[in-house]
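S.K.: Next comes the sequence, and after it the predicted model I'd like to discuss.
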Amino acid sequence: MGIRYSTQRNLLPGMVQQAKALHGKAVEVGVLDGEHAWLAGIHEYGCTITAKNGKYLTIPCNPQAAKASARSFPDLFVLTLDDGSRWLVRNQGKDRLEFMYQLVQSVQIPERSFLRAGFDACHEAVMQQVERALKNVLTAGNAEDVLRMCGKQLASQIKAYARDLKNPPKEKITIAASGGGKTNPLFQTGAMINGITYRIRSVAE
């Protein structure tokens, strides 16, 4: 007794075509463009910032100072404390001083990896989602749909990782300059974290 079968629809050629369309394509995730890309690199790897146009950097220590340069306040003068630290301050009357900036020759920004560490924390779960979706994409979709899904999911998960980052903590002087707001070391306005995105690009053979 034989077995008869018939192929009603051969999906294999289309699957092969969609798979070929993925060849040579890559998904790049990060803070990819604009001024925030530069800032992301500083946080991701850490760096030392030194004074170039003068002897000292002026580090804001209250919200008014954070919104303007030291030159915007003509009444500032230098105060050196017993511990040797130097500050730009101004008189507030009745023997009261307002501290505006600390003067330092350099600032060490610690490494706060949020792109690499965020990817390490989420990529396995994202790839499991992509693998589950791959079958449907190959049989009834656009090959680049799976790349877009991968990029969107990675970007979303890395954003969440960055928002939850706590260490190394934000410096006390930075918290004071922001008015005692968010203590997340990567968060000031949120623009850098919101700048995490993805793009699909071709890679060299």
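M.R.: The structure has been received and is ready for your questions. Residues are numbered from 1 along each chain as shown.
S.K.: From here on, just use CA atoms for contacts and neighbour counts.
M.R.: OK.
S.K.: Enumerate the positions of the helix or strand containing residue 88 that are buried.
M.R.: In the assignment (DSSP states H and E), residue 88 maps to strand 86-93. By neighbour count with 16 or more other Cα atoms under 10 Å, strand 86-93 contains the buried residues 86, 87, 88, 89, 90.
S.K.: Second structure for comparison follows:
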Amino acid sequence: MRVTDRNNIPQLIKNLRDLKRFTVEVGVFGDDDSFYAMIANIHEFGVTIQKASGSIIIPERSFLRTTFDEKQNEWAQFAKRQLKNVLDFKIDARTLYERLGARMVGDIQEKITDIEAPPNVSSTIRKKGSSNPLIDSGDLRRRITYKVVQK
């Protein structure tokens, strides 16, 4: 008779430690594309640009913070379901964070697509040919990404 050691405790301990080794960051990263990081920052917080002929006000259209506020409980539940897979040795900790990052990116991109307020001024709508305040070419939306960072 052959006896197989099925002690999974060392692997379980490693998986649990690995969960603390990673974090996920989501957004537009300056080191990847500083122009779109600036555009994201302008729309996230708003800005007033002073010119000799007056000022241009770009209102706050938060898509990162508001998505976080709206989705954080869903993301926590998603991570909890993925944690079960880590504990069952179906995925590793990094994969949990990769899946969570992809989910977060999708939710933020959806927010960018759906946001309607504050609306663009009529001159901007005529110039863009669209009333969606955060989508012109779609480049900002495409640049939302995530990084799994090892601590």
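M.R.: Okay, I see it. As the structure is a computational prediction, the values presented were derived from the model and not from experiment.
S.K.: any chance of the buried residues of strand 86-93 of the first structure in a markdown table, plus distance to residue 167 of the first structure?
M.R.: Formatted as a markdown table, the buried residues of strand 86-93 of the first structure follow (distance: Cα to Cα, whole Å):
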| residue | distance to residue 167 of the first structure |
| --- | --- |
| 86 | 27 |
| 87 | 27 |
| 88 | 29 |
| 89 | 30 |
| 90 | 33 |
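S.K.: just to revisit the earlier point, identify the residue range in the second structure corresponding to the strand holding residue 88 of the first structure.
M.R.: Counting by TM-score structural alignment, strand 86-93 of the first structure falls onto no part of the second structure.
S.K.: Residues touching that strand, excluding its own?
M.R.: Where contact means Cα atoms under 8 Å, 6 or more residues apart in numbering, the residues beyond strand 86-93 of the first structure that reach it are 75-80, 97-104.
S.K.: What lines up with residue 154 of the first structure in the second structure?
M.R.: Mapped onto the second structure by TM-score structural alignment, residue 154 of the first structure lines up with residue 104.
S.K.: That match should be in a helix, yeah?
M.R.: Yes: assigned with DSSP: H, G, I helix; E, B strand; the rest coil, residue 104 of the second structure falls within a helix.
S.K.: tell me the contacts of it?
M.R.: Counting by Cα under 8 Å, 6+ apart, residue 104 of the second structure touches 26, 75.
S.K.: gap between it and residue 23 of the second structure?
M.R.: From residue 104 of the second structure across to residue 23 of the second structure, the span is 13 Å (Cα to Cα, to the nearest Å).
S.K.: Residue 8 of the second structure too?
M.R.: 25 Å.
S.K.: So between the two, which is more surrounded?
M.R.: residue 23 (15 against 11; other Cα atoms under 10 Å).
S.K.: could you measure that one against residue 96 of the second structure, distance?
M.R.: Applying Cα to Cα, one obtains 10 Å for the distance of residue 23 of the second structure from residue 96 of the second structure.
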